[in-house]
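A.B. asks: Sequence and predicted model, in that order:
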Amino acid sequence: MIDQTLFIKRVDKDIILVQIYVDDIIFGSTNDALCKEFEEVMKKKFEMSSLGEMTMFMGLQVRQNNQGILIHQSKYVTDVLAKFSMTDSKPSDSPIAERPLLTEDPEGSPVNQTLYCSMISSLIYLTASRPDILYAVCQCARYQANPKLTHLTVVKRIFRYLKGAPKLGLWYPRDSNFDLFAFSDSNFGGIDRDRKSTSAGCQFFGDRLIFWQCKKQQTVSLSTAETEYAAASACCSQVLWMQHQLQDYGLTYLDTTIYCDNDAAIHITKTPVFHSKTKHIDIKIHFIRDCFDRGLIKLEQIHTDANTADLSTKPVSISRFNVLVDLLKMIRFTD
C-alpha cells in the first residue's frame, strides 16, 4: 500500500519479499525453496542473472553472518578520496569543528563552484550509510551557489575525517528486539544567515538505526519550545510513514515513543491548554497533537546527553561526537 515497488507473497507461515529498484531486485524469504522458485521464474521470463547472496547494492556494501548484517561504503570512501586527491591528507577526528560556525562569508575568496558541487554530491551519496557526517554535509551543501574558501576548507575536513575513519558502518544485530522508537532534536536559531532552526531525528528498530534526517526549518521560530515542537512534529511524520510501511510487512506498531529533551514541547503536545500560547506556530505542526490523541505516538523526556539526534543539529566537541556515534550503533570494522 505504501511502497509500490515492494511485492509480498505468503505461503502458509512462510513469506517472500521482493524489492525492485529500476532493473535491480533484492529478494529474501523465510524458506529457501521460495527463493529458488522465484529465481527460476524470473530467469524464464526475463534476461537476468542472479548474483547470489547480496554483497553490494547501489554502492552499499553488505556483509552478513550469523550475528547480523553490516552495511557500509568503505570502497566508495576510498574511491572519492582518490577522486579529489585526498588520499594522503591528514586525518581529522571529527567532520566539522565546534567553532567557528559556518557562515556565508561574503568577503571570502571564491572557489571553483563545479569542484565544490561535485565534492558535495559525492558526500551526499555517502550519507546513505554515514549519519555521522550528515550534519556537516548539510551545512556545506547550503553554500553551493557561491562557495568560498572557508566552505571548501570545511568540505576538505569532512574528507579528512573519512580518511581517518573509512571503515565505519551500520550494524544490524540479529538478536536485537524489534521495538520501534525515535529521537527528536533541534538547534534553535542555529543558522547565522536567516536565524532559522535545524530539525533532526533518527528512528530505531531496537539497536538498529534505520532512518535519520537533518533539515532546516521553513520558518523562524520565536522560542526553543517552538523549534523543538516543530522538530518533534517532523519526526512524528516520519514515524507515521514507517508505521504504514511496516503494515505491508504484516507488522503493526502503535504508541511509538519519540524521545525529546524539551519539557515545553512535550507539554504542548500532551496538554491542550498550552495551545492558546502557540497560535503563531504553523497550523500544520499541530497534527502531532492529533497523533498523540489517537495513540499513534507518545512523547517521552530524555536527557540531552542521551539524545542521539543531537549529532545532526549542531557541531559538537570531539569527545561528544564520539559518544553520539556510539549511540548511533555504528561500528568500526576491519577486512
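C.D. replies: Received, thanks. Numbering: from 1, shown residues only.

A.B. asks: From here on, just use CA atoms for contacts and neighbour counts.
C.D. replies: Fine.

A.B. asks: and the residue of the chain most remote from its centre, what helix or strand is that in?
C.D. replies: Here the chain reaches farthest from its C-alpha mean at residue 44, the gap being 38.3 Å by C-alpha atoms, centre = their mean. Residue 44 belongs to helix 32-45 when assigned by DSSP states H and E.

A.B. asks: what do you get for residue 151?
C.D. replies: Residue 151 belongs to helix 149-164, assigned by DSSP H and E.

A.B. asks: Give me the distance from that helix to the chain's centre.
C.D. replies: 20 Å (C-alpha atoms, centre = their mean, to the nearest Å).

A.B. asks: next one: stretch 308-317
C.D. replies: So, by C-alpha atoms, centre = their mean, the centroid of stretch 308-317 is 13 Å from its chain's centroid.

A.B. asks: where do the strands sit along the stretch 101-250 of the chain?
C.D. replies: 168-173, 180-187, 198-205, 208-216 (DSSP state E, counting those that start in this stretch).

A.B. asks: Take those and lay them out in a markdown table including mean neighbour count and distance to residue 128.
C.D. replies: Listed next are the strands of the stretch 101-250 of the chain as a markdown table, based on neighbours: other C-alpha atoms under 10 Å; distance: least, C-alpha to C-alpha, whole Å:
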| stretch | mean neighbour count | distance to residue 128 |
| --- | --- | --- |
| strand 168-173 | 21 | 10 |
| strand 180-187 | 26 | 18 |
| strand 198-205 | 25 | 13 |
| strand 208-216 | 20 | 9 |
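
A.B. asks: ok, structure two:
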Amino acid sequence: MKQAPRAWYDKLSSFLIENDFARGKVDCTLFRKKFKSDFIIVQIYVDDIIFGATNEVLCQEFSSMMQEEFEMSMMGELKFFLGLQILQSDEGIKIHQTKYIKELLKKFKMDDAKEMKTPMHPSSALALDEDSPNVDQTQYRAMIGSLLYLTASRPDIMFSVYVCARFQVEPREVHLKVVKRIFRYLKGTINLGMCFRRSQDFSLLGYCDADYAGDRWERKSTSGGCHFMGSCLVSWTSKRQSTIVLSTCEAEYVAAGQCCTQLLWLKHQLEDYDIYEGNIPIMCDNTAAINLSKNPVMHSRSKHIEIKHHFIRDHVEKGDCEMEFVNSEDQLADIFTKPLSKERFYDLRNKLGILSENNLS
C-alpha cells in the first residue's frame, strides 16, 4: 500500500506525457499543455486532480480524456479542497477555512469563549516558566497541530502558533493560556481568509524582517518573511533562526537570505508557466544588512557570520535579487516576527490581503 501512490503517479504522469503534457521542472505534480494562444494546467495531489484552462473547451476535452482512460468523476467547479474553502468571483478568489475553524472551536470547547482582538498580547514573551503548572500534553499538541494546518489560509496567526509550538515537549499553563487566546481570536474572525484579486501583474516582491534575540528560551532571533506576486500574498514564513546571532544586522541579514531562497523558488516555479522574472526586490528595514549584501569586503564585525548566510550576497551580485530599504512602518513582515498592538496588527493584516468575504469585491 505504501507504493500505491507512487505507482498511481507513474501511471498518470506517463499518460499525460503521452498526450503532449509537459511536466513542471520545479513541481513534478504540475502538468501543462499549450494550444496555440490557450493552455491548460493540471495539478495532481495523490488521486485528486485540479485543472483549469484559458478556454472552457479545453477543460471539457481533458475531462472526457481522463474519464475514458480512468474511472473518475467530475466534481465541478473547485469549492472545497483538503479543508480549504474556495470562493470564486469576477473580482478574484478567496481561500478560507471557516468550516474548519467552527469545528475546532467546538472540538476544544471554545465556541462559547470570549472573543479577542489579537492572537497574542503585545507584551507576551513566552519562556519555559518552570514555576507554572503542567498541562495535558496530548490536548496541547492536538490544539497546536490543528492550528498549524489553519496557517495555510491564516498567516495572521502564524507567528503566535509557531511560538506556542516550541513548548510541546513540556507545556505549561501559561503556554495553554496563549493557545486559548488564539482560539478566542479566531472566534471573532471566523470569516477572514486570503483574497487573491484578478490581475495580470506577475512580478515578485519580498519583505523580510527579524526580531533580534526575541526567543527568551534560547536567545535566538526570529525570521519573518512574506512574498507577493503582484499585489497577492502567495507565501509567508515565521521561523526561529538556527544560530545565535550577535547583532541586529546579522539577524536581518539571515532573514534576508531565507527570503531570497523562497523568492528564487517562486521565480523558477513561474518559469513552468512561461513567466520569467529578472531582478527581484527584497524589502528590508536595516541599512547595515543591505550594505552587507552589496559589499564583498569582509569586515571584522561581520567575519564571524557563517558562509551559508552569504548566499544572498552571491545572488545580489548575479542580479537575481536586490535588497532595498523600506521604512519600519511599511515593513509587512513585521507581523511574522513579534506580537503587535491591535492597530498595527489590523493594518498589516489588511495589507497582506487577509479580508472577509464582503471585502473581496
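C.D. replies: Cool, the structure landed. A quick note: this is a predicted structure, and the numbers were derived from the prediction, not measured.

A.B. asks: Could I get the TM-score for this pair?
C.D. replies: Once the chains are laid over each other, their TM-score by TM-score structural alignment, normalised by the length of the first structure reads 0.98; 335 aligned residues with a C-alpha RMSD of 1.2 Å.

A.B. asks: corresponding residues in the second structure for the helix holding residue 151 of the first structure?
C.D. replies: Mapped onto the second structure using TM-score structural alignment, helix 149-164 of the first structure spans residues 173-188.

A.B. asks: mean deviation of the helix holding residue 44 of the first structure from the second structure?
C.D. replies: Once fitted to the second structure, helix 32-45 of the first structure is off its aligned match by 1.0 Å on average (mean C-alpha distance after the TM-score superposition for the first structure).

A.B. asks: what does that helix rub up against?
C.D. replies: 16, 27-29, 48-50 (C-alpha atoms under 8 Å, 6 or more residues apart in numbering).

A.B. asks: repeat for stretch 243-261 of the second structure
C.D. replies: 206-213, 219-227, 241, 282, 284, 286, 288-290, 292-293, 302, 305, 309-312, 321.

A.B. asks: Which of the strands of the stretch 101-250 of the first structure sits closest to residue 323 of the first structure?
C.D. replies: Among the strands of the stretch 101-250 of the first structure, strand 168-173 comes nearest to residue 323 of the first structure, with 14.4 Å by C-alpha to C-alpha.

A.B. asks: how big's the offset between the closest one and the second structure?
C.D. replies: Strand 168-173 of the first structure, aligned to the second structure and superposed, deviates on average by 0.7 Å (mean C-alpha distance after the TM-score superposition for the first structure).

A.B. asks: quick one: that strand to helix 149-164, angle?
C.D. replies: 50 degrees (axes from the mean of the first three to the mean of the last three C-alpha atoms, to 10 degrees).

A.B. asks: Leaving out sequence neighbours, find the closest residue to the equivalent of residue 201 of the first structure over in the second structure.
C.D. replies: Matched by TM-score structural alignment, residue 201 of the first structure corresponds to residue 225 in the second structure. With sequence-adjacent residues excluded and distances taken as C-alpha to C-alpha, 6 or more residues apart in numbering, residue 225 of the second structure is closest to residue 208, at 4.4 Å.

A.B. asks: how close does whatever residue of the first structure lines up with that neighbour sit to residue 32 of the first structure?
C.D. replies: Residue 208 of the second structure maps onto residue 184 of the first structure when the alignment is built from TM-score structural alignment. Distance, residue 184 of the first structure to residue 32 of the first structure, by C-alpha to C-alpha, to the nearest Å: 39 Å.

A.B. asks: just residue 260 of the first structure next, same as before
C.D. replies: Residue 260 of the first structure sits 42 Å away from residue 32 of the first structure, taking C-alpha to C-alpha as the criterion.

A.B. asks: Please name the residues that touch the match of residue 208 of the second structure.
C.D. replies: 199-202, 228, 231-232, 235, 258-261, 307, 309.

A.B. asks: before we move on, the earlier item: how close does the residue nearest to residue 225 of the second structure sit to residue 179 of the second structure?
C.D. replies: Using C-alpha to C-alpha, one obtains 26 Å as the distance from residue 208 of the second structure to residue 179 of the second structure.

A.B. asks: can you check residue 77 of the second structure too?
C.D. replies: Distance from residue 77 of the second structure to residue 179 of the second structure, by C-alpha to C-alpha: 36 Å.

A.B. asks: more crowded one of those two?
C.D. replies: residue 179 (23 against 12; other C-alpha atoms under 10 Å).

A.B. asks: The more buried one reaches residue 159, doesn't it?
C.D. replies: No. The criterion here is C-alpha atoms under 8 Å, and residue 179 of the second structure misses it with residue 159 at 11.8 Å.

A.B. asks: check contacts around the aligned residue in the first structure for residue 112 of the second structure.
C.D. replies: By TM-score structural alignment, residue 112 of the second structure lines up with residue 88 in the first structure. Residues in contact with residue 88 of the first structure (C-alpha under 8 Å, 6+ apart): none are found.

A.B. asks: Residue 88 of the first structure - that's part of a strand, no?
C.D. replies: No. Read with DSSP: H, G, I helix; E, B strand; the rest coil, residue 88 of the first structure is coil and lies in no strand.

A.B. asks: and the contacts of residue 184 of the first structure as CSV, adding distance to residue 122 of the first structure?
C.D. replies: Formatted as CSV, the contacts of residue 184 of the first structure follow (distance: C-alpha to C-alpha, whole Å):
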residue, distance to residue 122 of the first structure
199, 23
200, 22
201, 23
202, 22
228, 31
231, 27
232, 29
235, 26
258, 32
259, 32
260, 32
261, 33
307, 28
309, 23
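
A.B. asks: Map residue 275 of the second structure across to the first structure for me.
C.D. replies: Per TM-score structural alignment, residue 275 of the second structure is aligned with residue 251.

A.B. asks: what about its match, which SS state?
C.D. replies: Relying on three-state DSSP, one would call residue 251 of the first structure coil.

A.B. asks: Superposed on the second structure, what's the mean shift for the helix holding residue 151 of the first structure?
C.D. replies: Following the fit onto the second structure, the mean deviation recorded for helix 149-164 of the first structure is 0.3 Å by mean C-alpha distance after the TM-score superposition for the first structure.

A.B. asks: related to what we said a few turns ago, which residue in the second structure aligns with the residue farthest from the centre of the first structure?
C.D. replies: Per TM-score structural alignment, residue 44 of the first structure is aligned with residue 68.

A.B. asks: quick one: its match and residue 16 of the second structure, what's the gap?
C.D. replies: As judged by C-alpha to C-alpha, residue 68 of the second structure and residue 16 of the second structure stand 13 Å apart.

A.B. asks: So what's the residue count around residue 47 of the second structure?
C.D. replies: Residue 47 of the second structure, neighbours per other C-alpha under 10 Å, totals 10.

A.B. asks: And for residue 241 of the first structure?
C.D. replies: Using other C-alpha under 10 Å, residue 241 of the first structure has 11 neighbouring residues.

A.B. asks: Alright, I will stop here.
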